[in-house]
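Chemist: Quick one: sequence and predicted model below, then my questions.
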Amino acid sequence: MTALTLRLQDEVFAIDAESVREILDVVPISEVPNAKAFVGGLINVRGRIVPLADLRLLFGMDRPPPDVNTRIVVIEVDLDGEPTIVAILADRVLDVTEIEAATIEEAPKIGMRWRPEYVRGIGKRGDEFIIIPEMGRIFATGDAGTSVSQEGV
């Protein structure tokens, strides 16, 4: 799997590189009143309104303010058979790397601080664990907020 790796707090996450559309510096975020905190903002990406999610909230992490390393990763996810453009915050974008399929294991059902259905697997690169989130499931579930669509959240 070719993946874009990014850091959220002390954890390294990997997103399928084919789903990444672009990486942006932090842009103005429009808060959405009464939206779930997880997908509580909208951004303008080249004239298109895109929902912005903060995976740190879903995974029970702290939310430090953006700094010089904070990036917005614009990705395409499949929601109900429709390709949908969404964006996620990253504390830091690391690199594009290969994660060998043989090193990817199913997420353990216990001992993790997040729900295993949000994790497609855990890969290894050297001595480092890399969490591979299930982006389609994260954005489609009611637990993460209401389903995300092109029109809003």
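Modeler: Everything's here; your move. Numbering: from 1, shown residues only.

Chemist: going forward, measure contacts between C-alpha atoms and count neighbours the same way
Modeler: Noted.

Chemist: Residues touching stretch 104-119, excluding its own?
Modeler: Residues outside stretch 104-119 that contact it (C-alpha atoms under 8 Å, 6 or more residues apart in numbering) are 58-60, 120-124, 131-135, 137-138.

Chemist: Next, name the residue at the spatial heart of the chain.
Modeler: Note on the chain: the residue nearest the mean C-alpha position is Ile88, at 4.9 Å, using C-alpha atoms, centre = their mean.

Chemist: try this one side by side with the last:
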Amino acid sequence: MSVTGKTAEAASTGAREYLTFRLGQEEYGIDILKVQEIRGYEPPTRIANAPDFIKGVVNLRGTIVPIVDMRLKFNCAQAEYNSFTVVIILNLRSRVVGIVVDSVSDVMELTPDSVRAAPDIESAIDNGCIMGLGSVGERMLILLDIEKLMSSVDMGLVTADE
């Protein structure tokens, strides 16, 4: 099936496609339409007084892109940089932001009936930034509203009125 045929089919069923990635043992999903590209990790230029989870900035074809280490943001036990570590470049409103993750898994299509509401529990992630939990077979995905997460006040990356 062609890509356009698959996308049209997904639109007719209300299904959405998510790029899945790993942080430690957890698997997350973000809306594929927010993803600009996926790159290998390269150490960014550090910025003075930036929070620990903002690793710095990189120059991406003339655009200065802040790089957020999601492992540090979500208080993962460790943030180890290896050959699987990647940066997902996101296009959020008028801002380009990179997020560092352990690895990218694949693109999954989820129908509305395979997504459940997230339980209301205390976590490192603001519950308003979790769209729900998606399940496909034995896999459980934490679906993030990445735009809302990146525009939260503590991130300081995207202003609400942009």
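Modeler: That came through fine. This is a predicted model, so every value here is computed, not measured.

Chemist: can you tell me which of the contacts of stretch 104-119 of the first structure lies nearest to Gly41 of the first structure?
Modeler: Nearest to Gly41 of the first structure among those is Leu58, at 14.6 Å by C-alpha to C-alpha.

Chemist: isn't that closest one right up against Val39?
Modeler: No. Using C-alpha atoms under 8 Å, Leu58 of the first structure makes no contact with Val39, being 9.6 Å away.

Chemist: the more surrounded of these two?
Modeler: Val39 (27 against 18; other C-alpha atoms under 10 Å).

Chemist: counterpart of the more buried one in the second structure?
Modeler: In the second structure, Val39 of the first structure lines up with Ile54, judged by TM-score structural alignment.

Chemist: quick one, what contacts that match?
Modeler: Counting by C-alpha under 8 Å, 6+ apart, Ile54 of the second structure makes contact with 66-69.

Chemist: which of these show up in the first structure as well?
Modeler: Using both residues aligned by TM-score structural alignment, their matches' C-alpha atoms under 8 Å, the first structure keeps these contacts from the contacts of Ile54 of the second structure: 66-69.

Chemist: From those, keep the buried residues only.
Modeler: Buried by 16 or more other C-alpha atoms under 10 Å: 66-69, out of those.

Chemist: ok, the aligned residue in the first structure for Val101 of the second structure - contacts?
Modeler: Counting by TM-score structural alignment, Val101 of the second structure corresponds to Ala90 in the first structure. Going by C-alpha under 8 Å, 6+ apart, Ala90 of the first structure touches 6-8, 70-73.

Chemist: for the second structure, longest helix please?
Modeler: helix 3-13 (DSSP state H).

Chemist: residue range for it in the first structure?
Modeler: Following TM-score structural alignment, helix 3-13 of the second structure has no partner segment in the first structure.

Chemist: next structured bit after that helix?
Modeler: strand 16-23 (DSSP states H and E).

Chemist: Run through the neighbouring helices and strands of that following strand.
Modeler: strand 26-31, strand 95-101, strand 103-110 (3 or more C-alpha pairs under 8 Å, 6 or more residues apart in numbering; DSSP states H and E).

Chemist: Leu110 of the second structure maps to what in the first structure?
Modeler: Under the alignment (TM-score structural alignment), Leu110 of the second structure pairs with Ile99 in the first structure.

Chemist: repeat for Gln78 of the second structure
Modeler: Gln78 of the second structure maps onto Arg63 in the first structure, by TM-score structural alignment.

Chemist: Repeat that for Tyr28 of the second structure.
Modeler: Residue correspondence to the first structure (TM-score structural alignment): Tyr28 of the second structure is matched to Phe13.
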